[in-house]
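Engineer: kindly generate the corresponding structure for this input.
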Amino acid sequence: MNFKKTLVALAAVATFSSAASAETLSVAATPVPHAEILEFVKPQLAEQGVELDVKVFTDYIQPNIQVDQKRMDANFFQHQPYLDEFNDGRGTSLVTVTGVHVEPFGAYSSKIDSLDELKDGAVVAIPNDPTNGGRALLLLQKAGLITLKDESKITATPRDIADNPKDLDFKELEAATLPRILGQVDVALINTNYALEAGLNPSEDALVIEGSESPYVNILVARPDNKDSEAMQKLANALKSDAVKDFIMEKYEGAVVPAF
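Structural biologist: Below you'll find the predicted structure:
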């Protein structure tokens, strides 16, 4: 028997056995910061026998559909109000596994340096989905630009505005497109993940931004049938680790805030 060949064969068998025993967990995520955070925890999960397969999406619809239809195991891109609205509107039953971070929502402009400079009739772009559109209006209300009929309604739309002293002209557009049309409007209310992708620095460029008290914690989402699986819980624990907290604070410098 060739001893060297035997060792090589045994090593190959061990490698194959290790790979075969690893459980793959597929997670849909938007690019920044969600996919970046998932990529950061990949090595930690690999050591625990979980191979993390991250698929990047640039919209807010497909990640939930993919998980609901069991094409993906989980997703990481949304907050609870959005998930609640999606489940209600689509008849899905997706569930929260754990909260991870907050992305303070902000207002941006390439035409003015302060909301005080906003002229009467200015065009303001907000997301067209109910939860993020309502979030934008609540932030503008907090800034003193409008008053809503129900001052705490998280799914408010422009039709719910009671007082609009500057007669602002609201345009409701898909959230992902808002950074691209920033030069075509006076102000755009942009989700932080899209702001970061567009090279905007929320802590420096936003004219007004949510505080740390924001209720919009971004969550890891799965289905009722797999939310308690061993692999999913390993991912949840990894996302709430001190290493991830340090990574978020150092990399995003306040544009993303740990929620644990």
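
Engineer: please make it C-alpha for all contacts and neighbour counts, starting now.
Structural biologist: Noted.

Engineer: so Gly211, which of the three states?
Structural biologist: Here Gly211 is coil, with the state taken from DSSP: H, G, I helix; E, B strand; the rest coil.

Engineer: equivalent analysis for Ala188, please.
Structural biologist: strand.

Engineer: quick check: closest non-adjacent residue to it.
Structural biologist: Ala125 (4.5 Å; C-alpha to C-alpha, 6 or more residues apart in numbering).

Engineer: which secondary structure elements does whichever strand or helix holds that neighbour sit against?
Structural biologist: Using DSSP states H and E, Ala125 falls within strand 123-127. Here strand 123-127 touches helix 130-142, strand 169-173, strand 187-190, going by 3 or more C-alpha pairs under 8 Å, 6 or more residues apart in numbering; DSSP states H and E.

Engineer: so of these, which one's packed in deepest?
Structural biologist: strand 187-190 (a mean of 28; mean count of other C-alpha atoms under 10 Å).

Engineer: on contacts alone, who are the packing partners of the following helix or strand past it?
Structural biologist: As assigned by DSSP H and E, the chain's next helix or strand after strand 187-190 is helix 192-197. In terms of contacts (3+ C-alpha pairs under 8 Å, 6+ apart), helix 192-197 is packed against helix 202-205.

Engineer: for the helix it packs on, which positions count as buried?
Structural biologist: Pro202, Ser203, Asp205 (16 or more other C-alpha atoms under 10 Å).

Engineer: ok, stretch 200-219 next?
Structural biologist: 200-203, 205-210, 216-219.

Engineer: what residue is smack in the middle of the chain?
Structural biologist: Within the chain, one residue has its C-alpha closest to the average C-alpha position: by C-alpha atoms, centre = their mean, that is Phe77, at 3.3 Å.

Engineer: could you measure that residue against Pro179, distance?
Structural biologist: 18 Å (C-alpha to C-alpha, to the nearest Å).

Engineer: and for comparison, fold this next one:
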Amino acid sequence: MKKFLSLIGAAAISLSLVACGGGAEEPQTEETPGEEAAQEENVKLVVGASAVPHTEVLEFAAPLLAERGIDLEIKTFTDYILPNQALNEGELDANYFQTPGYLAMQIEEFGYEFESIGPIHAEPIGVYSKEFSSLDELPDGAKIIMSDSFSDHGRILPIFERAGVIELDVEEGQLAQRENIVSNPKNLDFSTLVEARLLAPSFESGEGDAVVINTNYALEGGVDIESYGIAFEGQDVLQPNLIIVRSEDVDRPEIHTLFEVLRSEEVVNFILETYDGAVIPWSE
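Structural biologist: Below is the predicted model:
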């Protein structure tokens, strides 16, 4: 950063000397290359992200990255499919929205050659209800609406198991699916699956007895997390949201600078102050 600022300062001083030299003289051409070199210090980095909190975090980080020679361009996506497609096709340098479980399923399905640079934050998936205040209160046959992303089911179903309302036949940490439910005394109905981005609208329109919503979509949809959240993932099983790149780009220094800035104290404090526990900075 000091080197970059000193180059900018040198260019500014050169311009001021030319301006003071007399109106009849043309600016000295030898100063122009130095100015252009200073301006060319910054490297452009295009990152795809979900709207909330990822884009907001990146927007906060953009000035910090500029100080370190990186001009950040953010492309915001409203679903979970397109950011990986765009990264694979070279439209992005990196993306920031997904967990290890989702990444693994995407790689298995599409054969992406992606690598994780590292974790930035975690977002506990939550169960929300306008009528009931706990999973124990859910009535027999209660309708549960959840994401159609099967990687999310491995995070959602253990919430219900830990509350004692269902039992699974998989070990904790394994990717549970609905067919792994071996005990369901309340006959909870997990059959309604919708796109993750539609979960908050489903909740707001009063569909289902409970809706399981990814935190980013709860925030984006204006769901009152504190008032309506009745159960959440345990912090000991949270999956982080990652910075993902194509395997060929894993050693690019500007990508690692992005990671360093997103894990910096400034960004950590921004996350803590902005999302009040709904988004948790990752620590290792």
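
Engineer: hmm, back to that, of the buried residues of stretch 200-219 of structure 1, closest to Thr131 of structure 1?
Structural biologist: Tyr216 (9.8 Å; C-alpha to C-alpha).

Engineer: hmm, Phe105 and the closest one touching each other?
Structural biologist: No. Using C-alpha atoms under 8 Å, Tyr216 of structure 1 is not in contact with Phe105; the gap is 9.0 Å.

Engineer: before we move on, back to that, any chance of the buried residues of stretch 200-219 of structure 1 in CSV, plus distance to Thr147 of structure 1?
Structural biologist: Converted to CSV, the buried residues of stretch 200-219 of structure 1 look like this (distance: C-alpha to C-alpha, whole Å):
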residue, distance to Thr147 of structure 1
Leu200, 28
Asn201, 28
Pro202, 24
Ser203, 25
Asp205, 24
Ala206, 21
Leu207, 19
Val208, 16
Ile209, 17
Glu210, 17
Tyr216, 21
Val217, 24
Asn218, 27
Ile219, 29
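
Engineer: from the residues you listed, which is closest to Asn64 of structure 1?
Structural biologist: Ile219 (12.3 Å).

Engineer: about what we covered before: closest to Asp163 of structure 1 out of the helices and strands packed on strand 123-127 of structure 1?
Structural biologist: helix 130-142 (9.7 Å).

Engineer: run through the neighbouring helices and strands of the closest one.
Structural biologist: If contacts are counted by 3+ C-alpha pairs under 8 Å, 6+ apart, helix 130-142 of structure 1 sits against helix 80-90, strand 123-127, strand 147-148.

Engineer: can you say which of those is nearest to Gln233 of structure 1?
Structural biologist: Between these, helix 80-90 lies closest to Gln233 of structure 1; by C-alpha to C-alpha that is 18.7 Å.

Engineer: what does that closest one correspond to over in structure 2?
Structural biologist: Using TM-score structural alignment, helix 80-90 of structure 1 corresponds to residues 100-110 of structure 2.

Engineer: next, the mean deviation of the matching stretch compared to structure 1.
Structural biologist: Here the mean offset of stretch 100-110 of structure 2 against structure 1 after fitting is 0.9 Å, by mean C-alpha distance after the TM-score superposition for structure 1.

Engineer: Phe260 of structure 1: what's it in contact with?
Structural biologist: Gly99, Val100, His101, Lys240 (C-alpha atoms under 8 Å, 6 or more residues apart in numbering).

Engineer: for Ile280 of structure 2, same thing?
Structural biologist: Counting by C-alpha under 8 Å, 6+ apart, Ile280 of structure 2 touches His121, Ala122, Glu123, Ile271, Leu272.

Engineer: which of the residues you listed are retained in structure 1?
Structural biologist: Retained in structure 1 (both residues aligned by TM-score structural alignment, their matches' C-alpha atoms under 8 Å) from the contacts of Ile280 of structure 2: His121, Ala122, Glu123, Ile271, Leu272.

Engineer: grab the nearest non-local neighbour of Asp53 of structure 1.
Structural biologist: Using C-alpha to C-alpha, 6+ apart, the closest residue to Asp53 of structure 1 is Ser26 (4.5 Å).

Engineer: corresponding residue for Asp186 of structure 1 in structure 2?
Structural biologist: Asp186 of structure 1 maps onto Asp209 in structure 2, by TM-score structural alignment.

Engineer: which residues touch its match?
Structural biologist: Ser129, Lys130, Glu131, Phe132, Leu138, Ala142, Lys143, Ile144.

Engineer: and with 6 Å instead?
Structural biologist: Asp209 of structure 2 makes contacts with Ala142, Lys143, as judged by C-alpha atoms under 6 Å, 6 or more residues apart in numbering.

Engineer: hmm, back to that, corresponding residues in structure 2 for the strand holding Ala125 of structure 1?
Structural biologist: Counting by TM-score structural alignment, strand 123-127 of structure 1 pairs with residues 143-147 of structure 2.

Engineer: can you give me how far the matching stretch is from the chain middle?
Structural biologist: Its chain's average C-alpha position is 22 Å from that of stretch 143-147 of structure 2, according to C-alpha atoms, centre = their mean, to the nearest Å.
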